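>>> Quick one, structure for this:
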Amino acid sequence: MSVIDDAAGFTTTRATAHEGGTSKIFDIPIDLGRPADLLERITSWAGERRGARRVMYVNAHVLNQSQENPELHDALVNADLVYCDGYGVRLAAKAMEAEVPHRMTGADWVWGLSSLCETAELSIYLLGSDPGVAAEAAERLHRWYPRLRIAGTHHGYFELGSEHDQRVVEDINARRPDIVLVGMGSPKQEQWVQRHADELDTDVLWTVGALFDYVSGRVPRAPAWLADNGLEWIFRLAIEPNRMWRRYLLGNPVFVSRVMAQARGHRHAAHG
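Purely as a prediction, here's the structure:
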C-alpha cells in the first residue's frame, strides 16, 4: 500500500483491489470500491454479531454540514465505511487531483441489497422518513423480493434522547435485524447512529437519507441523463423548491468555494 499525503488536509490512499482504498475530502475517508464490491462487503458483515458496523454516505450537502457540525464530522471520520452518493464529491476529487470514487446512490443500490439479503436470508429494518413512508417502502420491496425478511419499520419523527427514541431502540433490539437502514436526513441520522451503535443488537447501521421516499414512490427520481451529468439537483429543486432551495442555491456555491480553497492548498503544498 502507498500513501500520498500533503499539508492541505487531503490524502489519497492506494491499496490492493480487495481493500479498495480511500480518498479523503475534508479529512473524511471516502471508499474507492465499486458499488457491487461495497454491497458484498457490507452484507458480509451481517450475521457476525460483533457489534454494529457503521456505513455512511457523503454528498456536497453532507460535506458542507461536516465543516460546521463537529459531531457529524466525527461520525463520518469514525464510520466503518463512507461512500460517495453525489456527483459533487466526484468533481471535488477531480479538482484536488485525487482518485475519484464511484458514485453509489441509494435508489440504485437498494435493489441489489434486497436481492443479496433475500438470497442470504438476512433481515433489514427501515427507520426514518414521515410516518407511513418506511412501511410503504417495505411493501414495495416485498413486491419485488417476496422472500426478503423485513424485521420492522418505524418513522423518523422523534427527538434524539427522548423516550420515543429509546422505544425505537428497544423495538429494534427485540426484532434483532441484521441491517438497519436509517433515513432521517443529515446530521440527525449520523448522530443517531453514533449515539446508539453500542446498544443496538444489529450488525450494520446504514444511513440512507431520503431513500424511503424514493422506494415508496412518493418522490420521483431525476431522469438518468440529468443524474449522470451531475444535474440531479436541478430536478430536486424543481419538485421540492421549499425544502431544497437553501441546500442547493446557497449550499452549492459554499461547497465549491471550500473545494477550491482546499485544492489551492493542495497545489501549493505539492509545489512548496
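>>> Every contact and neighbour count from this point should use C-alpha atoms.
OK.
>>> How are the helices of the stretch 151-272 of the chain distributed by residue range?
Using DSSP state H, counting those that start in this stretch, the helices assigned to the stretch 151-272 of the chain run over residues 163-175, 188-196, 211-216, 224-227, 232-239, 241-245, 251-270.
>>> my bad, the stretch 1-150 of the chain
Under DSSP H, counting those that start in this stretch, the stretch 1-150 of the chain gives helices at 35-45, 60-66, 70-77, 87-95, 106-120, 133-144.
>>> could I get those helices as JSON lines with distance to Ala238 and mean neighbour count?
Formatted as JSON lines, the helices of the stretch 1-150 of the chain follow (distance: least, CA to CA, whole Å; neighbours: other CA atoms under 10 Å):
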{"stretch": "helix 35-45", "distance to Ala238": "28", "mean neighbour count": "16"}
{"stretch": "helix 60-66", "distance to Ala238": "17", "mean neighbour count": "21"}
{"stretch": "helix 70-77", "distance to Ala238": "28", "mean neighbour count": "19"}
{"stretch": "helix 87-95", "distance to Ala238": "18", "mean neighbour count": "20"}
{"stretch": "helix 106-120", "distance to Ala238": "19", "mean neighbour count": "17"}
{"stretch": "helix 133-144", "distance to Ala238": "22", "mean neighbour count": "19"}
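>>> One more sequence to fold, the one below, so I can look at both together:
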Amino acid sequence: MALDRQRIPVLEVDATPLRVPDLMAELSRFVEEGSTRTVLGHNLHSVTLTLSDEGFRDLYQRSDVVLLDGAPVLWLWGRTGKAQGPVMDYRLGTTDWLPALGEVQGLERIAVIGAGPEANAAAVRQLELIVPAARVAGLPGEGWNGDLEDRAVEWLHAQQPQLVLLGLGMPLQEEVLQRRLADMPPAIYCAVGGAIEQLAGFQKLAPRWLGRMGLEWAWRLLLHPRRVAYRVLGEPWVLLWLLGSRRVKRTLPGPGK
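Have a look, this model is predicted:
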C-alpha cells in the first residue's frame, strides 16, 4: 500500500504528511514486511538540495516516507487544508518520533550509525530504554570516509537490523543512501541528521514553545553560529532563486515557438 504523496505549495516538492501514531503504524507494517524502506524529512535545506541536485531529488522521489520537518514546509502544506486536526501534529522532526519507537510492533533489532563514540553509545542506551524489547547496536560516524563506509555496510550485514538510524548530517547521510542502499541488508533506513547527539543529550533541543512558533532556527543560530549561519541566513536566498528560475523557465516559450 503506497502512502499518499502530497505536493507542498510554492516549494514544488512532495511529502507524506503523517502524525506520530500514523508513522509508528507504517513502521510496524514495514517491519512486518521485512523489505528495504527509507524514511526522510523535508525542511528548507532538503528542499533546496532537492531542487538543485538530481541525485538528491531522485532519492526523495523514491523514498517511502518524506516527513514534514521544517516549520515553513509544514505551514505551506497547511494551506492545502488537508490536515485532520491541528497542523502542528504533522510536524515530525526526528526527535518528535524517536521517543515513540516502543510502539512499533515487532521491532527487535536497531542500528545507530553516526556521531562520536560517546554520543553514539549514549544514544544506544536511550534507545534501549525506549524500546526495551530490542537489541540496539551502535557504530560511530565521526570522521566518515570511504573505508568507514565500507565497514559500516559490512557491520550492517552482520547486525541484520530491522531499523537503521543514519545520523551523518545532511547531505552526507543522503549521499550514503544514494551510493550504498543497494549494498545494504533489507531494513528501514531513517535519515536522522543530528538526532543521535540530541537523543544522547549532547546537543540541546530548542524549547517546545520556540518550535511551535517556528523559531528553532534562531536557537540553532545562537548555539552554533558557525555551523548553521549559511543555512539559516544564506540558503533561503538560494532557494528563492531556484524557485524563481523554475517559474521563469516555465513561462518562456519552448524551441520553435
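>>> So after superposing, what's the score?
The TM-score (TM-score structural alignment, normalised by the length of the second structure) is 0.83; 244 aligned residues with a CA RMSD of 2.8 Å.
>>> hmm, back to that, which of the helices of the stretch 151-272 of the first structure sits closest to Glu48 of the first structure?
Minimum separation from Glu48 of the first structure across those (CA to CA) falls at helix 163-175, 15.6 Å.
>>> And the equivalent of Leu38 of the first structure over in the second structure, how far from Leu98 of the second structure?
Using TM-score structural alignment, the partner of Leu38 of the first structure in the second structure is Leu23. Leu23 of the second structure is 11 Å from Leu98 of the second structure, where distance means CA to CA, to the nearest Å.
>>> sorry, back to before: now the helices of the stretch 151-272 of the first structure in TSV, please, with extra columns for distance to Tyr125 of the first structure and mean neighbour count.
What follows is the helices of the stretch 151-272 of the first structure, written out as TSV (distance: least, CA to CA, whole Å; neighbours: other CA under 10 Å):
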stretch	distance to Tyr125 of the first structure	mean neighbour count
helix 163-175	8	15
helix 188-196	14	20
helix 211-216	12	22
helix 224-227	28	12
helix 232-239	27	16
helix 241-245	26	13
helix 251-270	31	17
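>>> Could I get these in TSV, plus columns for distance to Glu19 of the first structure?
Compiled in TSV, the helices of the stretch 151-272 of the first structure are given as follows (distance: least, CA to CA, whole Å):
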stretch	distance to Glu19 of the first structure
helix 163-175	31
helix 188-196	24
helix 211-216	27
helix 224-227	28
helix 232-239	30
helix 241-245	36
helix 251-270	25
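>>> one step back: wait, which of the helices of the stretch 1-150 of the first structure is closest to Arg247 of the first structure?
With CA to CA, the closest approach to Arg247 of the first structure among those belongs to helix 60-66: 6.7 Å.
>>> rewinding a little: out of the helices of the stretch 1-150 of the first structure, the one nearest Arg195 of the first structure is which?
Of all the helices of the stretch 1-150 of the first structure, helix 70-77 sits nearest to Arg195 of the first structure, with 9.6 Å by CA to CA.
>>> Counting by contacts, list what that closest one packs against.
Here helix 70-77 of the first structure touches strand 28-31, helix 60-66, helix 188-196, going by 3 or more CA pairs under 8 Å, 6 or more residues apart in numbering; DSSP states H and E.
>>> Quick one: those as CSV, columns for distance to Val100 of the first structure too.
Shown next, in CSV, are these (distance: least, CA to CA, whole Å):
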stretch, distance to Val100 of the first structure
strand 28-31, 9
helix 60-66, 14
helix 188-196, 24
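>>> Give me the distance between the counterpart of Cys84 of the first structure in the second structure and Gln126 of the second structure.
Aligning on TM-score structural alignment places Cys84 of the first structure opposite Leu68 in the second structure. Using CA to CA, one gets 24 Å for the distance from Leu68 of the second structure to Gln126 of the second structure.
>>> In contact with whatever residue of the second structure lines up with Tyr57 of the first structure, which residues?
Residue mapping for Tyr57 of the first structure onto the second structure gives Gly41, with TM-score structural alignment as the criterion. Contact partners of Gly41 of the second structure, counting by CA atoms under 8 Å, 6 or more residues apart in numbering, are 65-69, 93, 191.
>>> One more pass at 6 Å, please.
66-69 (CA atoms under 6 Å, 6 or more residues apart in numbering).
>>> about what we covered before: for Asn229 of the first structure, find the nearest of the helices of the stretch 1-150 of the first structure.
helix 87-95 (7.9 Å).
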